[in-house]
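1. any chance you can model this:
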Amino acid sequence: MQIKDAVIAITGGGQGLGRAMALLLARHGARLALIDLNEEQLDKTAAECQSLGADAHYFQADISQEAAVELTFTQIVSTMGRLDVLVNNAGIMRDGLLVKMKDGKLEKKMSLEQFNSVIQVNLTGTFLCGREAAAIMAEQGSGLIINIASVSRAGNMGQTNYSASKAGVSAMVVTWAKELGRYGVRVAGIAPGAIATDMTAQMKPEALKRMEQWAILGRLGEQDEIAHSVQYIIENDFYTGRILEIDGGTRV
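-> Below is the predicted model:
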């Protein structure tokens, strides 16, 4: 698929990885539909894309809410005429141990609210956005859905909720690819390792050093390296049903 003039929706498009993806795709002439909860950041990123000559619009929505997602994708098609690519990028982290012990006694448990809050955004939100995009693309007879997973999908200490959500997101890639291929719709995923973001920049030096050492390359990934992977999947029409691992050879 050519990026130029393709209508590409990005959830979590106002900041972080979503912003990096949007700017890279804007430089290649994409028409962008940015989805996020933070309107201020959405407006700023959309303006940056427009300054690069791109047709960019933003849609404020809570992707964990079905009605909001349905309305958003209706508005995208109404505003932009079609939908060629969805990047399911939005996600949150609320890390914690399943149980925390001190001196042989239970000190804390991961709450159901802590677990569900991550599942609702990362997994339910990905499902809802993917479903709405799939319905549009199947009728068009073409399209691409990219789910942003994580190396944590294999299981990572302190991330019961996050790992479970990203394992589910990864399983959706294979399931949807098998279901939607007959309609000309590809589905793929990207599993980033530890990436340099505003969040990692605020971490304690010792924690940051530990993350860097997880990767064979001995450094954090750059946001543009993930954005470039999105570009690759869009442009490679034979890539579907697979997860592209961009993690510097991470070994946790």
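2. please make it C-alpha for all contacts and neighbour counts, starting now.
-> Noted.
3. what's the longest helix along the chain in contact with?
-> In the chain, taking DSSP state H as the definition, the longest helix is helix 160-180. For helix 160-180, the surrounding residues in contact (C-alpha atoms under 8 Å, 6 or more residues apart in numbering) are 92-98, 114-116, 118-119, 122-123, 126, 134, 138, 146-150, 152-156, 185-189, 240-243.
4. give me that answer again for 7 Å
-> If you take C-alpha atoms under 7 Å, 6 or more residues apart in numbering as the criterion, helix 160-180 is touched by 93, 98, 115, 118-119, 122-123, 147, 149-150, 152-156, 186-189, 240-242.
5. give the next helix or strand downstream of that helix.
-> Per DSSP states H and E, helix 160-180 leads on to strand 185-192 as the next helix or strand towards the C-terminus.
6. what angle sits between that following strand and helix 160-180?
-> Strand 185-192 runs at 160 degrees relative to helix 160-180, counting by axes from the mean of the first three to the mean of the last three C-alpha atoms, to 10 degrees.
7. one more sequence to fold, the one below, so I can look at both together:
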Amino acid sequence: MDLKQSVIAITGAGQGLGQMMAITLAQAGAELALIDVNDDGLVDTQAQCQMLSAKALTYKVDVTSETEVVQAFRQIIDDFGHLNGLVNNAGVLRDGLLIKYKDGELSKMSLEQFNTVMNVNVTGTFLCGREAASQMILTGSKGVIINISSVARAGNMGQSNYSASKAAVATMAVCWAKELGRYGIRAAAIAPGIVQTAMADQLKPEAIERLKQMVPVARMGEASEIAHAAKFILENDYYTGRVLEVDGGMRM
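-> Predicted coordinates:
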């Protein structure tokens, strides 16, 4: 795909990986549809993209709401005329052990804690992927869908909900590649290791240090390195149905 004047939608575009991906793609000449629930973050990302002379429009959307997602992708087509790519980046963490028993006290991961992560990370990815693919097909646009997974998809202590969600979005990307190829739509996933973002900042310092020790390159990843991976997938027309691990050699 030639990114110049291609229209790429990015969820979770108001901060972290989403913001860096938007800036990276703007530098490559893409036009951006920026999606998030955070108004201030969207405005910030939009301003940075516009400084690079890129067309960038914002859409305040709760990705767990089918109505809002359907409306947003229809509006993107009204605003841009077509859609060539989607980066499904929106996600949340609500870490905790499944069961914790200490000093005679038993605590459990709550259903709300589990469902919040699954709704945003899995349902949101499903809804946005479905609507992006629908609009690509209706407008006759070849395109690419990238789901942001995680090295945690292999299973990580204290992340039953997050690990399950990231395994699910990786698997969905493989399914979509097989289903959508006939329409000229590719699908893939990126599984980052621990990356320096606001989400990583939610982890306890001791957890971050433990994770760093598991990384052969002995450091956290940079958001720009994950953005570069997304750019590669978008530009390489033979890449589909695979999960690209960008984790510094880390293995869970």
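8. please state their TM-score.
-> The TM-score (TM-score structural alignment, normalised by the length of the first structure) is 0.97; 251 aligned residues with a C-alpha RMSD of 1.2 Å.
9. drop anything exposed from the contacts of helix 160-180 of the first structure.
-> Buried by 16 or more other C-alpha atoms under 10 Å: 93, 115, 118-119, 122-123, 147, 149-150, 152-153, 155, 186-189, 240-241, out of these.
10. among these, which lie within helices?
-> Per DSSP H, those map to helices at 115, 118.
11. would you map the helices across the second structure?
-> So, for the second structure - with DSSP H - the helices run 16-27, 39-50, 66-80, 111-118, 124-138, 160-180, 205-212, 223-235.
12. single out the most deeply packed of these.
-> Neighbour counts (mean count of other C-alpha atoms under 10 Å) averaged over each of these peak at helix 16-27, with a mean of 24.
13. tell me what it is packed against?
-> When contacts are defined as 3 or more C-alpha pairs under 7 Å, 6 or more residues apart in numbering; DSSP states H and E, helix 16-27 of the second structure packs onto helix 39-50, helix 223-235.
14. before we move on, back to that, want to throw the helices of the second structure into a markdown table with distance to residue 8 of the second structure?
-> Output for the helices of the second structure, formatted as a markdown table (distance: least, C-alpha to C-alpha, whole Å):
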| stretch | distance to residue 8 of the second structure |
| --- | --- |
| helix 16-27 | 8 |
| helix 39-50 | 13 |
| helix 66-80 | 10 |
| helix 111-118 | 24 |
| helix 124-138 | 10 |
| helix 160-180 | 17 |
| helix 205-212 | 32 |
| helix 223-235 | 9 |
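15. which one of those helices lies nearest to residue 88 of the second structure?
-> helix 124-138 (5.8 Å; C-alpha to C-alpha).
16. which other helices and strands does the closest one contact?
-> Under the contact rule (3+ C-alpha pairs under 7 Å, 6+ apart), helix 124-138 of the second structure is packed against helix 66-80.
17. mean shift of the helix it packs on relative to the first structure?
-> Here the mean offset of helix 66-80 of the second structure against the first structure after fitting is 0.5 Å, by mean C-alpha distance after the TM-score superposition for the first structure.
18. which ones are touching the closest residue to residue 245 of the second structure other than its chain neighbours?
-> Excluding its sequence neighbours, the residue lying closest to residue 245 of the second structure (C-alpha to C-alpha, 6 or more residues apart in numbering) is residue 191, at 4.7 Å. By C-alpha under 7 Å, 6+ apart, residue 191 of the second structure lies in contact with 148-151, 243-246.
19. wait, which of the helices of the second structure is closest to residue 198 of the second structure?
-> Short answer: helix 16-27, nearest of these by C-alpha to C-alpha, at 6.3 Å.
20. contacts for the closest one next, please.
-> Contacts for helix 16-27 of the second structure (C-alpha under 7 Å, 6+ apart): 10-13, 32, 45, 48-49, 52, 54, 89, 197-198, 223-224, 227, 231.
21. switch the cut-off to 8 Å
-> 3, 10-13, 31-32, 34, 45, 48-49, 52-54, 89-90, 197-199, 223-224, 226-228, 230-231.
22. what's the mean distance for that helix versus the first structure?
-> Using mean C-alpha distance after the TM-score superposition for the first structure, the mean distance for helix 16-27 of the second structure is 0.4 Å.
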